[in-house]
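Colleague: kindly return the folded structure for what I paste below:
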Amino acid sequence: MKAKLLGILLIGFLAGTAAGTFFYYDISNFFIAAIAFFLVMSVATKKWIHIFVSLAAIFIFAGFEMGCNAANFKIKSEPTSISGFIAKVDQNIYQKSINFYVKEKEKDSYLEVRTGKDVEYKVGDYVLISGNITAADLPKYKKDHIYYFVQYPEIRKIKKPNSGRYENFLVKKAILINRLNEYISDRISAVLPQPHAALSVGVLLGGSSAFSKDLSSKFSDTGITHILAVSGYNVMIIATVLFKFLKKKPQKIKIWGAIFGVWVFAVLTGMSASVVRASIMASVLIIAKLAGRDYYPFSSLMLTASIMVFLNPLILMYDLGFQLSFLAVLGIIYFGPLVGLMFKKRNIFTEIIIATISAQILTMPLIAYYFGKVSIVSFAANLLVLPAIPFLMLFSFITFAVYLVSPFLALGVGFFNWVLAEYVVKTILYLSSLPWAKVNIEFGFTALIVVYILLIDIKILSLRYAKKKKENLHDYYSLAG
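Modeller: This is a model prediction of the structure:
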C-alpha cells in the first residue's frame, strides 16, 4: 500500500515538472501559502487523507517550480570565443560536414560546432573556437547542456591547460570511450562488408554514421530506426537474455549477473547520458526484485524516473530517448501479461518476442507523434526483425572478440554475423519497397493523449476480465525468471 501511494505522489511530481516546462508563472508565494494551508489542516484534523493531499501538493508544486526554473534558464552572454576540449564527434561518411562538441573549461556547458570534413581534430584535443557564436535557448538543447552554436568558425588547437581532477577525468573518459568505440568498429568492419558492418556496429554501440541516406530512410519508413539508438528496450533485452542464461543459478547471482551485463553494455556503447539513464532504470528494477513479494515494478519505475528528472528536469518533455526508454519498460511491465497469453511455452525466443511487442505498444504512438508519419509495416517489421537483434548483438561482439585472437577465425564466426545482418537488411528493404509501407499523417498531441487513454482502458478491461475468470494473471515483466 505504501509503495502504491509513493507511486501516486511521484506521478504528481512528474506531472508538475511537465507542466512547469511549458508554462512559466511565479508561484513561489502561492506554493508556500498552499503548503502551509494543507499542513495546518493535516495537523488539525489528523486524517491520513489530508496528510496525503498535503504531500501530493508539495510534490506537484515542487515539480512545477523545478520545471519552470530549468526551462526558463537564460544564457547571459554570447562570447566571441570559447576554449575547451572536444568531448564528442558526430560524423557521417556520406555528409560534407561534421559536428563536434566542445566542453568549456571547468564549466558544465558545451558548444556545438559545425565545420567541414577537412578539419583534423579528435576527441580529447583542446581547441580555441572563434566566430559568430550564438546562444542555444531552446530547452531541447539545454537538456544536454548545449548552450552555444557556431558554424564554420576559426579553430585553433591549443595546449592542455591546468585543470582540476574532475576535468582531467572527463577528458580521459572521453578519449578512452572514443578509442574503444573506434577499435571495436574497425575490427568488425574488417570482417564484414557494408552495410552489414555498419548495422552490426549500430546495434552494438548505437548510431548510424556509416549508413547511406537512402538506407537510413528505409529504416525510418519501416519504423525500425530505434534499433540503432541504444535505449531502455536494448538494455532490458540484455537483462532478459542474461536472466534466461542464468536461470538455473541462485536468484542473487541472476540479479547481479544481469546488472553487471547491463553496465558492461553501457560502457561499450559509450556511457552517453541516454545509455546511463536506461541502465540506471534497468538496474533499479533488477535490484528491486530482491524485495520479493514487496516488489512493485510501477513504483520502482516512478522512483527511478523521478530521480532522473530531479537531476535534469528537461529530459521529461524534451528527451525522446528518455521517453522511449520509460515507455518501453512500462509497456513490458503492464502489457507483457496480455501478450504472454499468446504463448503456451516460454523460452528465450518467446520472451524476446513478448518484450518486443509489449514495448512497441506504448512507444509506437509517441514515434508517430514526433515524426508525423505512421509506418503501416512497422508492426510486421518489428515482429520480424527485433527477435533477431539480441542475437545480432551477441554475434557482433563475438566477431570482435574472436578477431582479437585470430582475424582468420573471425571470418568463420563473422559468417553467422553476416547472415543475421543480411536477414535484417533484406527484410527492411522488402518491407520499405511496398507502396503502402508508410502514411504521412497529422498525429497531434490530442490524438496522442486519446490513444494512450484507450490503451489504459484496454489494460483496465483486461484486468477486470481476468478477475471475473479468476485467472491468476500476475504482472509480467521482462526480468521474470
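Colleague: only C-alpha atoms from now on, for both contacts and neighbour counts.
Modeller: Will do.
Colleague: quick check: next helix or strand after the one helix or strand Ile32 maps to?
Modeller: Under the criterion of DSSP states H and E, Ile32 resides in helix 28-45. Downstream of helix 28-45, the next assigned helix or strand under DSSP H and E is helix 48-71.
Colleague: helices or strands up against the next helix or strand after that following helix?
Modeller: Per DSSP H and E, the first helix or strand lying C-terminal to helix 48-71 is strand 81-91. When contacts are defined as 3 or more C-alpha pairs under 8 Å, 6 or more residues apart in numbering; DSSP states H and E, strand 81-91 packs onto strand 97-104, strand 126-130, helix 165-191.
Colleague: touching strand 81-91 from outside, list them.
Modeller: Defining contact as C-alpha atoms under 8 Å, 6 or more residues apart in numbering, one finds that strand 81-91 is touched by 97-105, 111, 122-131, 133, 171, 174, 178, 209.
Colleague: mark which of the residues you listed are buried, thanks.
Modeller: 97-105, 111, 123-131, 133, 171, 174, 178, 209 (16 or more other C-alpha atoms under 10 Å).
Colleague: for the helix holding Ile32, buried residues please.
Modeller: Phe31, Ala34, Ile35, Phe38, Leu39, Ser42.
Colleague: centre of the chain to it, how far?
Modeller: Here helix 28-45 shows a centroid-to-chain-centroid distance of 38 Å under the convention C-alpha atoms, centre = their mean, to the nearest Å.
Colleague: and the angle for it with helix 48-71?
Modeller: Counting by axes from the mean of the first three to the mean of the last three C-alpha atoms, to 10 degrees, helix 28-45 points 170 degrees away from the direction of helix 48-71.
Colleague: can you tell me the closest non-neighbouring residue to Thr17?
Modeller: Spatial nearest neighbour of Thr17, chain neighbours left out: Gly63 (4.1 Å); criterion: C-alpha to C-alpha, 6 or more residues apart in numbering.
Colleague: report the separation between the one you found and Phe38.
Modeller: Per C-alpha to C-alpha, to the nearest Å, Gly63 is found 17 Å from Phe38.
Colleague: another one to check against the first:
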Amino acid sequence: MTKSKIFLFLLLSFIGGIFLYSLIKIPVVVMIGVFIFGFLFLIFSIFKKDRRKIIFGFCVLTLAFGVWRSHEVMSWRPSEISPNFISGQKADFISAVVEEPDRRSDFAQYVLKNERFGRILVKTNLYPEYFYGDVLKISGDLERPENFSGFDYQNYLAKDNIFFISRFPELTLLNRPESLNFYGHLLVLKKKFIGIFDKILPEPKSSFLAALLVGARRTLPDDLVNAFNKTGTSHIVAISGYNISIISIMILNFLSYLFLPRRLIFWIVITGILIFTLIAGAGASVVRAAIMGGLLVLAGREGRFYRVTNAIVFAGAAMLFFNPYLLRYDTGFQLSFLAALGLICLAPHFNRWFAGLPNFLSFRTNLAATLSAQIMTFPIIFWEFGRISLIATLANVLILPAIPTTMLFGFLAGLSGFISLKIAEILVLPAWILLSYQIFVVKILSIIPGASI
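Modeller: Below is the predicted model:
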C-alpha cells in the first residue's frame, strides 16, 4: 500500500470519528477504551511486523482522536452563564455586531457578541438599520434555541458558536465606530459592489447577478427562487464549494479556448477566486468554498483530478478539526466536499463514456462535471430539501456554459462602476443578455409538469 493511500485512510478515519460522534454522543469512558484498544493493537502489530495491522491500529487511533475532538468542541458552552439562568428570562446586556447583517424581506438578523453570553442571534425589525461594529444595548428575553420539525436548530447555530437567541428585543445604539477593521471594510466594499448592480440593472437581473457574484441571494424574488429549486440550479446562487468548483472548472474550460498558456489560465482563475472571496466578505463559509474551488482548479491545471484527492480530503479534515459541527450541520460544507469528490472520482469516467459527444465550447466536459457533482450531492439535496429535480441535468447543461461569461462581464461592470456608471452600463450589456437567457430557461423548465418531485 502506498504512502498516499495510507495517509488517505488516516484522514478518512479521523472524519469517520467525527461523523460517529455526530450520530452518537459517545461517553468519555468508551473513548478511552477505544484509544487503549487501538494503542495496544498497534503495539502488538509492531511486534508482529504486520504492516496491514499496523495501519489498522493507526486508523483506530485517528478515529478515536476524531471522536475526542468532536467531544471537546461539541460539549463546550459559554462558561460564564449562571447555573440559575432560565431560558426565556429577560436580560440586559451590551454587545457588538460581529457578522454581516442578514436582512430579509420583512425582518433583520444580527449576530452579536457579549463577554458573558458569547455570540447571540438577534431577530428584529428592518429599521433602524445597524451595521458591523455597532455597539448595542439589548433589553429583552434571552432564550436557548429549540429544535423544531425534526430540524436540529441548536447544533445548526452551535456550528457558528451561537448558543442564545433573542427575538425582537429593545435595541439601543451606543456607539458606531469611526474606523473599521479589515473585515468591516470588506463588508462595506461588498455593499457598494451590490449597490452598483441595483443602479445599472433592473430586477430580478440585479439580484440574480449579485447572487452569482457574491452570494447575496436574500433579495431574489420568491418565484425565481422557486424556479431555481424546481430545476436543480439553486447551487449557482449559493456560495459553496459546489458552485465555485463547477464554475471554476467551466471558466478553466472556457479560457482554454482562447489558446492561453495553461499556467496563465490557472493564475487568472485563482486570482478571480481570491478577488471573489474578498468582495463576498471573506466569511468562513466563503473561505472554505474558495479553498475547495482552488484545489480543483489546481487539479485542472495538472489535467489529472485524481492527483488532488488527498489534498481535498486533507482540507476537509482540517476544516472539521477546527469545527466538527460542519460535517453534519452545514449543508454548504457537505455539498462542497461531495461535489469536489464527484469531480475527482466520477468526472473522468463520464468523460470516457461521453467520448462520442461533441466538445464544442466544452459541452462534453461541462456535462461530465455537472453529472458528477449532481450524483455525489444528490443524497444531501434530497435529504435537506426533500425534492428531486427530474430536469436538473438539462437545466444545468443549458445554463452553466453561460455562467462564466455572465460572471466575467458582471464583475467587470461592478468594478468599473466604482469609476463610472456609464462605463458599467456598457460593460454589463453582455451579462444582461445572458441573465435574461438564464432566467427564461429556468422559468420555462420549472413549469414543465413533473419537473420536480
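Colleague: which ones are touching the residue nearest to Thr17 of the first structure?
Modeller: Contact analysis of Gly63 of the first structure by C-alpha under 8 Å, 6+ apart lists Gly12, Phe13, Leu14, Ala15, Gly16, Thr17, Ala18, Gly20.
Colleague: if we can go back for a sec, give me the mean distance between the helix holding Ile32 of the first structure and the second structure.
Modeller: In the superposition with the second structure, the average deviation recorded for helix 28-45 of the first structure is 2.1 Å (mean C-alpha distance after the TM-score superposition for the first structure).
Colleague: which helices and strands sit right next to that helix?
Modeller: Under the contact criterion of 3+ C-alpha pairs under 8 Å, 6+ apart, helix 28-45 of the first structure touches helix 48-71.
Colleague: apart from its chain neighbours, what residue comes closest to Phe65 of the second structure?
Modeller: Once flanking residues are discounted, Phe65 of the second structure sits nearest to Phe14: 6.7 Å by C-alpha to C-alpha, 6+ apart.
Colleague: the one you found and Val441 of the second structure: what is the separation?
Modeller: For Phe14 of the second structure relative to Val441 of the second structure (C-alpha to C-alpha), the value is 43 Å.
Colleague: so between these two, which is more surrounded?
Modeller: Using other C-alpha atoms under 10 Å, the more surrounded residue of Phe14 of the second structure and Val441 is Phe14, with 27 against 16.
Colleague: was I right to think the more buried one contacts Ser70?
Modeller: No - using C-alpha atoms under 8 Å, Phe14 of the second structure is not in contact with Ser70; the gap is 10.2 Å.
Colleague: ok so, going back, check contacts around the residue nearest to Phe65 of the second structure.
Modeller: Cys59, Thr62, Leu63, Ala64, Phe65, Gly66, Val67, Ala317.
Colleague: can you list the residues you listed in CSV and add distance to Ile275 of the second structure?
Modeller: As requested, the contacts of Phe14 of the second structure are exported to CSV (distance: C-alpha to C-alpha, whole Å):
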residue, distance to Ile275 of the second structure
Cys59, 39
Thr62, 36
Leu63, 37
Ala64, 39
Phe65, 36
Gly66, 34
Val67, 37
Ala317, 25
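Colleague: which one of these sits closest to Val225 of the second structure?
Modeller: Ala317 (32.3 Å; C-alpha to C-alpha).
Colleague: and that closest one, what's its match in the first structure?
Modeller: Alignment note (TM-score structural alignment): Ala317 of the second structure maps to Ser306 of the first structure.
Colleague: following element in sequence after the helix or strand hosting that match, please.
Modeller: Per DSSP H and E: Ser306 of the first structure is located in helix 297-311. Sequence-wise, the next helix or strand downstream of helix 297-311 of the first structure (DSSP H and E) is helix 315-318.
Colleague: for the helix or strand following that following helix, give the aligned segment of the second structure as residue numbers.
Modeller: Downstream of helix 315-318 of the first structure, the next assigned helix or strand under DSSP H and E is helix 320-340. Here helix 320-340 of the first structure aligns to the second structure at residues 331-351, judged by TM-score structural alignment.
Colleague: now do the buried residues in that stretch.
Modeller: Using 16+ other C-alpha under 10 Å, the residues of stretch 331-351 of the second structure that count as buried are 331-348, 350-351.
Colleague: then stretch 345-355 of the first structure?
Modeller: In stretch 345-355 of the first structure, counting by 16+ other C-alpha under 10 Å, buried: Thr350, Glu351, Ile352, Ile353, Ile354, Ala355.
Colleague: wait, the fourth one sits on Ala388?
Modeller: No - taking C-alpha under 8 Å as the definition, Ile353 of the first structure is not a contact partner of Ala388, at 9.6 Å.
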